[in-house]
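# Please work out how this folds:
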Amino acid sequence: MQKNFKHVNYLWDEKKAAQFGDDQVALFLYRSNILGADLRITNYGGGNTSCKTIEKDPLTNEDVEVMWIKGSGGDIGTLTKAGIAGLYTERLRDLKNVYGGLEDEDRMVGLFNHCIYDLNSKAPSIDTPLHGLLPFKHIDHLHPDALIAVAAAKDSEQVTKEIWGDTMGWVPWQRPGFDLGLQLEKCLNDNPGIRGIVLGSHGLFTWGDTSYESYINSLEVIEMASEYIEKKIKEKGSVFGGQKLQSLPKEERLEKASQLMPMLRGLCSSEARMIGHFNDNDIVLEFINSNDLERLAPMGTSCPDHFLRTKIQPLVLDLKTDEDLSDTDAILKKLQPSFQKYRQEYKDYYDTCKKSNSPAIRDANPVIIIYPGVGMFSFAKNKQTTRVANEFYINAINVMRGAEAISAYTSLPRQEAFDIEYWLLEEAKLQRMPKEKPLSRRVAFITGAGGGIGKAIADKLAEEGANVVLSDIAEDRLQEAVDTYARDVASYAVCDVTKNESITEAYKKACLEFGGIDIIVHSAGLAISKPLTETTDADWDILQNVLVKGQFELAKQGVTILRKQGLGGDIINIASKNGLVSGPNNVGYGTAKAAQQHMSRLLAAELAADKIRVNVVNPDGVIVGSKIWEGDWAEGRAKAYGISVEELPAHYAKRNLLNEIIYPADIANGVFALVGILDKSTGNIINVDGGMANAFVR
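The predicted structure is shown next:
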């Protein structure tokens, strides 16, 4: 069998597959994972795979056929046993006896539960009958770009015949459900011996007697379609009508994107706060700079999996590549009518297509936004969702590219698209989603986050749902820190808070990564403990520069971004008990910490009109896990109290009223209280010190 492919990745590893022996479910999961690893084959959450095995019926002890299939809402690339459903195949086929036609589709989905064999099953998906009514042991339902291009071409059936002859079936567009399963069954009965079926405007069904045969069959069919499209593109000489304009150079694109993203984020967040993603790869640029953009973009996408994540069509910005984006008010004034028009058109689409039982209209803001010459933005409820939407629109671009090369691209009629987008079963799936965490949809920028208190703060905010951007001067520490988070949660930016340009670059990265910022935490710091006469100018300057000037510049630049978004925000400064208490050998550090505290009060008063809250957390005696205790500070404090360094933890614990050791995680809880709970507090100081009477603020 063929193992060398140009347009798809052959990832089957014989040694790894051999480890599963004759475990057909394990081999089906392995096949699913390697198919899902290639975005040209299917994107996150797209497609479905299955296998059928013979099992013992626990009630009769007789052999029965069981179909194992990806459950509702799953992803084949990351599929595990916990994510599949196991159903009696014959019971599923017996549902043909009670099926009442297209109006009965939603009821049928509920009946799938009566076919469950494995009581640990995930909820069966709407694709279940499409697999169950076909006889094959292993089946792949995929959404390859090349196949959807064939499926979305205006003469799709004829093109299918041209590419595969009599070896492939073709079924016209129909919404997934029991009746589509019947259509696939009929297609196979009418065309015995075919290797697969093309679903009009939708995707591909292929199969095999073994997991490997199904895998190879899928790859070969996709490769044939890809080669056909490649040949057509060469014959045509150009795609998308050729290029209408040139892209800006890479650095200029990123600069424009970082300036614009907070403004776009604010506009897209008129109903609920959104997280952003930016893409300017070659595929995107070829499309958005083309002569055909104005014709193709409004047509919308063809595959249901695409528009469910991207909305029916993108918003194309009326901005020139040489536009000056520094004047926020002027740019927002120019952008607002486009967003208003998009929202109204989406409302009109809803009002025109809705039915008496349709769910309420959803957020009318665009998901995909195109800036010709610069790139493509996406905005959704979290980073994974917006990244995946971005990837799906790239799939849609590839589909348009292929269909246009073949003949002409066709999209789903608006009513068909609406019926899927507002399908009651789709709404039920949305309602089953877990409740969002308190800091979901928010982006936190934390300085000093390579370890110690800063990392603990980042951990806590991420745990509560925020995206976090860790900054520090040590890249190795940052890389190690970011690796502790799941994908799409965290990023990092090397940042020296004593240098304005370093802060600028760090904020730029945060905007490019997540669309903007909502929470700024200044945790970067150092401590120097010396008597007055031993404190040098260098000691004084570095304390002022890191703790005070750094805080000032972080706030100054950060507020510019927060105002672009118009969503309010939080600034939390990590100061110290030493800013309130007069202690020995502490003139430089204590003065800087007092300056941090009073600057925070001043900013709280100034920024309240923008709904930007500024608060302070005062730690004390955080020895375990704190970076400042790795240097000379410990020796200085031990000397000041007349004890040894080893005695410091016990000394600090005993001197607070609660006799508690204070950890970095305790400081992180203080930050979370201010940004996640106390949403009407500003100008406040929270002491996290176990209770120090001489540091009480009132």
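
# From here on, just use CA atoms for contacts and neighbour counts.
OK.

# since we're on the residue nearest to Asp689 when sequence neighbours are not counted, how many residues are nearby?
The spatially closest residue to Asp689, leaving aside those adjacent along the chain, is Asp620, at 4.9 Å (Cα to Cα, 6 or more residues apart in numbering). Other residues near Asp620 number 24, with proximity taken as other Cα atoms under 10 Å.

# Also the one 10 residues further on?
The burial metric for Glu630, expressed as a neighbour count using other Cα under 10 Å, is 11.

# need the strands for the stretch 301-450 of the chain, in chain order.
315-316, 368-371, 375-380, 443-446 (DSSP state E, counting those that start in this stretch).

# What of the stretch 1-150 of the chain?
Here the stretch 1-150 of the chain has its strands, by DSSP E, counting those that start in this stretch, at 48-56, 63-70, 84-88, 138-142.

# Tell me which of these sits nearest to His202.
Nearest to His202, of all those, is strand 138-142, at 9.1 Å by Cα to Cα.

# Next, the second sequence, to be compared with the first:
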Amino acid sequence: MSVSASTNFKHVSYLWDEAKAAALAGDEVALLIYRSNLLGADLRLTNYGGGNTSCKAMAKDPLTGESTEVMWVKGSGGDLGTLKRNGLAALYVDRLRSLTNVYRGVAYEDEMVELFNHCIFDLASRAPSIDTPLHGFLPFKHIDHLHPDAAIAIAAAKDGKQITQELFKGKIGWVEWQRPGFDLGLKLKQCLDENPGIRGIMLGSHGLFTWGDTAYESYINTLEVIEACAEYLEKNYGKKRPVFGGAQMIASPKEVRLKQAAALAPVLRGLCSGTTHMVGHFTDDDRVLEFINSNDLDRLAPLGTSCPDHFLRTKISPLVISLQPDEDLEDAKAVRAKLVPEFEAYRKMYADYYNACKHPNSPAMRDANPVVILYRGIGMFTFAKDKQTARVAAEFYINAINVMKGAEAISEYTSLPRQEAFNIEYWLLEEAKLQRMPKPKALSGRVALVTGSAGGIGKAIARKFADEGACVIINDNDADRLAAAKADLDQYYSKDVFATALLDVTSMEAITNAYNVTSLAFGGVDIVVNCAGLSISKPLEDHTENDWDLLYNVLVKGQFMVTQQGVKVMRKQGTGGDVINIVSKNALVSGPNNAGYGSAKAAQMHLSRLNAAELGADHIRVNVVNPDAVIADSKIWAGAWAEGRAKAYGIKVEELPAYYAKRTLLNQIILPEDIANACFVFVGGLLNKSTGNVMNVDGGVATAFVR
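So this is what the prediction gives:
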């Protein structure tokens, strides 16, 4: 196959680096991975986790020592952008093709997947996906199967086959929609046999197959075909009629969109969390706004998506809510009352869809709540079991919007028939894949805001919660300290695990902003940990009024205001929650030079009891962890405080850790991680019926025993 020497593309990214490719020369599998990563890096070419690529090359058979043809293909559950060698399945080509001898027809597709295992060449490779035969029956050395928006727009158009024929002058074949599997692989081979010399095949409503004799030829061929599709769409936008029928309304200003989204997200999250805690994602991407503000929204949205990869992650169709962009969202109960009937109608629609399409052996109906929620003038919310899944669902629905836009520009958009969609969504092989997924961690689906979490105890708590599956908001009143914490956490966690906010707990404006960040990033909050603090140790006569006010503003007023606003969000969700207050053994023990700090800590503790008594009806638990002498990574122990405590005890500053350990029953130094573990005990699921408790983590200080 000859390919164009042009590398000038407008609608796709040409990322091939000749030097990097040259270093991989002779290793076809390495070149496959390189090509796959380049393709996966451009979301216009394929979405996260979607598509698959392959190469065929000769290898030494470990059983016979003879040279044999092997196909390496992206395995089940992988992603092209991050694909590595261990994400490939390696199969004997001759064995795979010999399965035609035992294939019993479309009704027996699923049994073929088990037979793929008899074709495995590399026993350490990834399990083969259902798309394996789609690559196996084509003779080309390198093959790309992608889900580019531009190509699917043509594939999902009413006249898609005719448009493909005219656009590519017969050089791209066409295979009608069919669920991926062994028979579709045979259909691809038949299409090639009947159309020798074609450079690719369009799959109706599904995607695109392209190929080449080398990794580079396949790559450039893929880009050129997608570029041609995109150029064709661009020339036709607005030519037949305005895009999406023109604008029905103008999007609200950015600041209004974010304010409305932050106010509404917890309400939506609560309504979506009927069976499990969901995590949210919000976007007001321009492509979303163009669609949701259009005249065609009410016609197109109910149709659902066309590509299986899209609706597997977005559900059969989105929920378009009726709230106005300028709706007053302050009264959460009134807003919830308006939305409940719309959610009930959606759940009924989904149940009707399930019941009308199910088979005798279909898996039980899954969560009937929407994944995608569209709010005219404001933006799109998505909710799923974790942040990554919610974010990816949003990306997929933007793909679907692009497809609808393109298909409507050149013809008429068509979605998959409901039965075909159901057969994909509730495919037993998909169900088996879901069952193989790791069980959720203890805090999966939970969102936590831990004040003062840029260092010390707060950071340890945030990391513990993140390790247990929670999404966390890292915050501090010191911008430099917060930036350093973010840089540190970026080494361990993705953007789907944590977000940051500058937070001064003495400022209601800053507190409100932090919760808005939380709601926009993750949909709401489930766990609030009041950890921000400071200490001032002075004799009574040296204590100033400013010292007193600062202690009470940060420790007592700060705890009160952060809890107050957190409870407001939790009540919007209606799913309960946890408040943990990091207090101190000083709330219970009297000591010298500690009038301000100790009394403020006592106030924090009793405020916790008062909150526990009041919030029980909302299923919001309030508990206390009492640390003592946690010195590591804490600003409290820097400077004057440590000097003051050392002076009070008549010892040197460097002797403080050992001094504190020796005065405990266990003779142990207390670390931030010890406090984090105690917090996890309260929220990890085993103490869901406990509130108003005090847990001492001080190594055993008898005078601090609660009695």
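
# Compare the strands of the stretch 301-450 of structure 1 and give me the one nearest Leu430 of structure 1.
Proximity to Leu430 of structure 1 (Cα to Cα) singles out strand 375-380 among the strands of the stretch 301-450 of structure 1, at 14.2 Å.

# how far out from the middle of the chain is the closest one?
From the chain centre to the centre of strand 375-380 of structure 1 is a distance of 11 Å (Cα atoms, centre = their mean, to the nearest Å).

# Can you give me the buried ones in the longest helix belonging to structure 2?
Taking DSSP state H as the criterion, structure 2 has its longest helix at helix 332-357. Neighbour-count burial for helix 332-357 of structure 2, counted by 16 or more other Cα atoms under 10 Å, picks out 332, 335-336, 339, 343, 346-347, 350-351, 354, 357.

# cool, and stretch 571-589 of structure 1?
For stretch 571-589 of structure 1, the neighbour count (16+ other Cα under 10 Å) marks 571-580, 585-589 as buried.

# re the thing from before, list the contacts of the residue nearest to Asp689 of structure 1.
Contact analysis of Asp620 of structure 1 by Cα atoms under 8 Å, 6 or more residues apart in numbering lists 576-578, 662, 688-689.

# Aligned against structure 2, show me the partner of it.
In structure 2, Asp620 of structure 1 lines up with Asp628, judged by TM-score structural alignment.

# Distance-wise, check that match relative to Lys538 of structure 2.
According to Cα to Cα, to the nearest Å, Asp628 of structure 2 and Lys538 of structure 2 sit 18 Å apart.

# could I get the contacts of Asp620 of structure 1 as a markdown table with secondary structure and distance to Tyr371 of structure 1?
Converted to a markdown table, those look like this (DSSP: H, G, I helix; E, B strand; the rest coil; distance: Cα to Cα, whole Å):
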| residue | secondary structure | distance to Tyr371 of structure 1 |
| --- | --- | --- |
| Ser576 | coil | 46 |
| Lys577 | helix | 49 |
| Asn578 | helix | 50 |
| Ile662 | strand | 49 |
| Val688 | strand | 47 |
| Asp689 | coil | 50 |
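
# distance between the ends of stretch 80-94 of structure 2?
26 Å.

# host element of Val622 of structure 2?
Val622 of structure 2 belongs to strand 620-627 when assigned by DSSP states H and E.

# tell me the average deviation of that strand from structure 1 after fitting.
With mean Cα distance after the TM-score superposition for structure 1, strand 620-627 of structure 2 departs from structure 1 by a mean of 0.5 Å once superposed.
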